[in-house]
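Participant: here you go, sequence then predicted model.
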Amino acid sequence: MGTDTVGTPGASVSGGAGPASHGGTDAAGGGAGTDRGGGGTADGPAPGPAPGTAERRREQRGWYFYDWACSVYSTSVLTVFLGPYLTEVAKAAADADGFVHPLGVPVRAGSFFAYAVSASVLLAVLVMPMVGAIADRTGRKKPLLAAAAYLGAGATAGMFFLAGDRYLLGGVLLVIANASLAVSMVLYNAFLPQIAEPHERDAVSSRGWAFGYASGALVLVANLGLYAGHETFGVSQEMAVRLCLASAGVWWGAFTLVPLRRLRDRRVAGAAAPGDGGGAETGGGAVAGGASLGQGWRQLAATLKDMRRHPLTLMFLLAYLVYNDGVQTVISQASVFGSQELGLDQTTLIVAILLVQVLAVVGALGMGRLARRHGAKRTILGALVAWTLTVGAGYFLPAGAPVWFFALAAAIGLVLGGSQALSRSLFSHLVPPGKEAEYFSAYELSDRGTSWLGPLLFGLAYQLTGSYRDAIVSLVIFFIVGFVLLARVPVRRAVAAAGNPVPRRV
């Protein structure tokens, strides 16, 4: 493939006694990706003695802070403020028939935001596999993470200038920010096998998700305070929204400094050592310089072809694709269900979003504890049962009764964070050593780039029945099918087949 530069699995994770097939370095993840072998510094990867538990914990704490940094974008920008605001800006620029004309193409103003999100997904699909391959080939994940994070944060901060009829500016910034977030998450997730022992990953991944949800809730409370009390602060409602959008970019950029200071790169066999500058990617400069968007498609095809050699890993990814499609659709369509079917106002919906954010922290940490006792697979299966019951209960919610909608939001929050966190940590055990970023690019595509079947089914159900209740309950099929597919994955055998040590509980 051109990306498998490590050869055979690396050092053992359970005591450091296994053979180090890469000259004693970690080799971008080694066997199961623990922090064994590469004792590099913040200035660049270098071979040395295995770091102790304290150093590993330090990296883990730094890693959590990227979730803390970037989750604000997902919560405040995408979920709450940008969609309605950008739609209004597009309507201000529309012609008499309600159309805007980006690049000369007539687009209904009310559809512009959705099309911009779709364009960002397409760009991410092109770029993620390419970046993942470069990261694995060179071992230089950190400078690539910095580039993606600050490109996204800068685009988000630039949304302050989204005013008047500048809809095209808003669309471009949205595409850049959304695609940058997806690319940065590939690199961020690929650090997990390197900074956590196999038995730690469920807890570490869960804490990362908890940090993200806590951050999103905290900033959303502040943003809503500014938005609701904009007159008290002496600013217009439009200016309040622009400040909320820009503050998310500033937050993202500021807290990204923490993981960039604490995470360290690992040298890959065959990659040139970095220079004294520490931040430049010297080992893969030729690769990066010759990369193109077309290579993204070729790399994705090569990654999927390589996955055929690991059919059990592919089985898990298929199960995740199905049930995560249901999760993402519930998240994106819950507000439509609440407003159109239950007749709830915007304030009620925003409070429900906050409730989900807060309880997702509790859920992520609680399910991380359950995974330590029962294993990640069993805990995820239990969460899918809870998802099925919760979505099914949505069919029976009475209209005009916020308390029952809050109860539904609470149930979603409790299973949301944990099911996402444990899916990530379980997948990290199934990734062949040295291909962390490459395989996590496929995982991220399953998370962000392929979740379209759920919205399609939701829309078709509503079109055929005229009822959002029938539409929401139709999503139960994703959780049932996902449960069946995941239950059929022999996880312990899949971990061993990927060349990784099998944890006591998984």
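Facilitator: In hand now; what should we look at?
Participant: contacts and neighbour counts: CA atoms only from here.
Facilitator: Will do.
Participant: for the stretch 1-150 of the chain, what spans make up the helices?
Facilitator: Applying DSSP state H, counting those that start in this stretch to the stretch 1-150 of the chain gives helices spanning 53-72, 82-93, 112-138, 141-157.
Participant: contacting residues for the most centrally placed residue in the chain?
Facilitator: Residue closest to the average C-alpha location in the chain (C-alpha atoms, centre = their mean): M185, at 5.3 Å. M185 is in contact with E444, counting by C-alpha atoms under 8 Å, 6 or more residues apart in numbering.
Participant: follow-up on the earlier one: for the helices of the stretch 1-150 of the chain, which one sits closest to P501?
Facilitator: Nearest to P501, of all the helices of the stretch 1-150 of the chain, is helix 53-72, at 18.5 Å by C-alpha to C-alpha.
Participant: report the buried residues of that closest one.
Facilitator: Buried residues in helix 53-72, counted by 16 or more other C-alpha atoms under 10 Å: 55-56, 59-72.
Participant: cool, stretch 410-420 as well?
Facilitator: The neighbour-count check on stretch 410-420 (16+ other C-alpha under 10 Å) flags A410, A411, I412, G413, L414, V415, L416, G417, G418, S419, Q420 as buried.
Participant: ok, so of those, who is nearest A254?
Facilitator: A254 has its nearest neighbour among these in G417, at 24.0 Å by C-alpha to C-alpha.
Participant: then this one, side by side with the first:
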Amino acid sequence: MKKNDPVVVNAWCMYDWANSVHALVIVSSIFPVYFSATALHASGTPETNFLGLQIKSSVLFSYTVSFAFLITAAAVPLCTAVADATGKKKTFMQFFCYLGALSCMGLYFFTKETLIPSIFLFGLSLVGWSGSIVFYDSYLPQIATEDNFDRYSARGFSMGYLGSVLLLLFNLSMILAPGFYGITDKALPARISFFTVGLWWILFAQIPFHYLPAGTPTREKSGNWIFNGFKELAGIYRELRRQPYLAQFLTAFFIYTMGVRTVMYVATLFGATELKLPSQSLIITVLLIQLVGIIGSYTFAWLSGWIGNIYALMVGVSIWIGICLGAYYTTEAMEFYFVACAVGMVMGGIQSLSRSTYSKLIPEHTSETASYFSFYDVTEKIAIVTGTFIYGTVEYLTGSMRNSILALLIIFVIGLVLLSRIPSRKVYHFGLEGNKN
């Protein structure tokens, strides 16, 4: 298909607009606050009974994220291999999208009495979101030329930030002024917010679903799809082993993503649990992160054009090290806001740049982009599983989230060292000189 088509590119970016409300409302803002309040023990302690176990709500939240992404990491590689082999990439993307969106809608029924099924719905929403993202990301090298990867990737993240802020502002208006909407139940606005996330996600996803190509089978229709999927996956793995710089990047990406994504999932809980900040302060923090994130995405796209992708990523990881140090010593709301602004500046930028850097590293003319991106996605999901598990375990053993932050700091330092070992001006495809990274 014709690359750099403005209609197709903008439609692709609209999936960021559609799905990012999940990351903002469900993962980062309203749901964690509602979850912490709803999961409180009858005695008022921050512990809850989950399947017979007494566990802190913040630890349960972290472990739910870990388990959900573990499921995704196991399922997605096979799905992407089958998608490439059969040409059904868009179909798989739609399946995971609807799974996540409908799970969000189901959270409308989240109360103290429905805690256990709601935890499972939260986990399924994460599976749906993360599963759809791998197919979404895999379209980038298919719809754009390499010189536009950084710019289009940043545009997608920026649209995601903007769209999610718009929906969050509407949801906040219900939470802060329920009487204006004729709502008397204090818990109802938050539950309606969860439903609107699923509705928003499904409705705006129809734009990319309409314009993105369905995909072309890379194999003849013979044999079992699942068996062919395993063969496809094994073939991609063999190709990855022939590309040392791609393997080095995935290793570094795995390490620093442990820190990045863990911060995304636990930042609100840190403010609520460790700093005892009120809900309004936490929501303001999340809005700051989103708005600054728009600037950050484009800043890192510009920076990569100036000093190269690897050096730009090293700058981002270095800032994350400073963020961890700042968060460890944070005790006041204003300090928390300052750290949040720094998080917003690098959060979207480093994710956007990681996606575009990987797009540059995969073979230029491959038709198996979904399978290649499955390795990227699995690396990211296992990183999330590992990071959130480490964070939750350190808190469980020491009783303090601040010690967990120190563990993340060490992770970022290791990631920076690994990035520094990757050539920063040129990459090589199958031993041949390639393009700038």
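Facilitator: Received, thanks. Since the model is a prediction, treat every value here as computed from it, not as a measurement.
Participant: ok so, going back, to which residue of structure 2 is the residue nearest to the centre of structure 1 aligned?
Facilitator: Superposed on structure 2 with TM-score structural alignment, M185 of structure 1 falls opposite I133.
Participant: so which helix or strand takes in the residue nearest to the centre of structure 1?
Facilitator: helix 167-190 (DSSP states H and E).
Participant: for that helix, give me the average deviation versus structure 2.
Facilitator: Superposing on structure 2 and averaging over aligned pairs (mean C-alpha distance after the TM-score superposition for structure 1), helix 167-190 of structure 1 comes out at 1.8 Å.
Participant: show me which positions of stretch 404-411 of structure 1 end up buried.
Facilitator: In stretch 404-411 of structure 1, counting by 16+ other C-alpha under 10 Å, buried: F405, F406, A407, L408, A409, A410, A411.
Participant: just the ones of those residues in helices?
Facilitator: In this view, the buried residues of stretch 404-411 of structure 1 that belong to helices under DSSP state H are F405, F406, A407, L408, A409, A410, A411.
Participant: neighbours of E220 of structure 2, just the number please.
Facilitator: By the criterion of other C-alpha atoms under 10 Å, E220 of structure 2 has 8 neighbours.
Participant: that one looks like it's in a strand, true?
Facilitator: No - secondary structure of E220 of structure 2 (DSSP: H, G, I helix; E, B strand; the rest coil): coil, not part of a strand.
Participant: quick revisit: the helix holding M185 of structure 1: how far from the chain's middle?
Facilitator: Centre-to-centre, helix 167-190 of structure 1 and its host chain are 11 Å apart (C-alpha atoms, centre = their mean, to the nearest Å).
Participant: ok, now stretch 69-86 of structure 2?
Facilitator: Computed by C-alpha atoms, centre = their mean, the separation of stretch 69-86 of structure 2 from the middle of its chain amounts to 17 Å.
Participant: do stretch 60-74 of structure 1 as well
Facilitator: 11 Å.
Participant: residues in structure 2 matched by it, start to end?
Facilitator: Counting by TM-score structural alignment, stretch 60-74 of structure 1 lines up with residues 9-23 of structure 2.
Participant: who touches that stretch?
Facilitator: 129, 136, 139, 143-144, 152, 155-157, 159-165, 167-168, 197-198, 200-205, 207-208, 211-212.
Participant: show the buried residues in those residues.
Facilitator: Among those, those classed as buried by 16+ other C-alpha under 10 Å are 129, 136, 139, 143-144, 152, 155-157, 159-165, 167-168, 197-198, 200-202, 204-205, 207-208, 212.
Participant: Three-state assignment for the residue nearest to A18 of structure 2 when sequence neighbours are not counted, please.
Facilitator: Among residues not flanking A18 of structure 2 along the chain, W201 sits closest, at 4.6 Å (C-alpha to C-alpha, 6 or more residues apart in numbering). On the three-state scheme (three-state DSSP), W201 of structure 2 is labelled helix.
Participant: which residues touch the aligned partner of W201 of structure 2 in structure 1?
Facilitator: In structure 1, the residue matched to W201 of structure 2 (TM-score structural alignment) is W252. When contacts are counted by C-alpha under 8 Å, 6+ apart, W252 of structure 1 is found next to A69, C70, V72, Y73, A149, A153.
Participant: could those residues go into a markdown table alongside distance to K377 of structure 1?
Facilitator: Shown next, in a markdown table, are the contacts of W252 of structure 1 (distance: C-alpha to C-alpha, whole Å):
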| residue | distance to K377 of structure 1 |
| --- | --- |
| A69 | 28 |
| C70 | 27 |
| V72 | 29 |
| Y73 | 30 |
| A149 | 31 |
| A153 | 35 |
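Participant: now do the strands in structure 1.
Facilitator: All strands of structure 1, identified by DSSP state E, fall at 99-100, 107-108.
Participant: the last one: how far from the chain's middle?
Facilitator: By that I understand strand 107-108 of structure 1. Remark: strand 107-108 of structure 1 is offset 29 Å from the chain centroid, using C-alpha atoms, centre = their mean.
Participant: likewise for stretch 376-383 of structure 1?
Facilitator: Relative to its parent chain, stretch 376-383 of structure 1 has a centroid offset of 20 Å by C-alpha atoms, centre = their mean.
Participant: do the same with stretch 155-168 of structure 1
Facilitator: Offset of stretch 155-168 of structure 1 from its chain centre (C-alpha atoms, centre = their mean): 24 Å.
Participant: from what I see, I321 of structure 2 and L406 are in contact.
Facilitator: No - applying C-alpha atoms under 8 Å, one finds I321 of structure 2 not in contact with L406, separated by 9.7 Å.
Participant: now L293 of structure 1. Nearest residue, chain neighbours left out?
Facilitator: L126 (5.6 Å).
Participant: aligned to the one you found, what sits in structure 2?
Facilitator: Matched by TM-score structural alignment, L126 of structure 1 corresponds to A74 in structure 2.
Participant: counting neighbours, what do you get for that match?
Facilitator: For A74 of structure 2, the count of nearby residues is 13 (other C-alpha under 10 Å).
Participant: what of the one 4 residues further on?
Facilitator: Taking other C-alpha under 10 Å as the criterion, the count of residues near L78 of structure 2 is 20.
Participant: just G466 of structure 1 next, same as before
Facilitator: G466 of structure 1 has 12 neighbouring residues, counting by other C-alpha under 10 Å.
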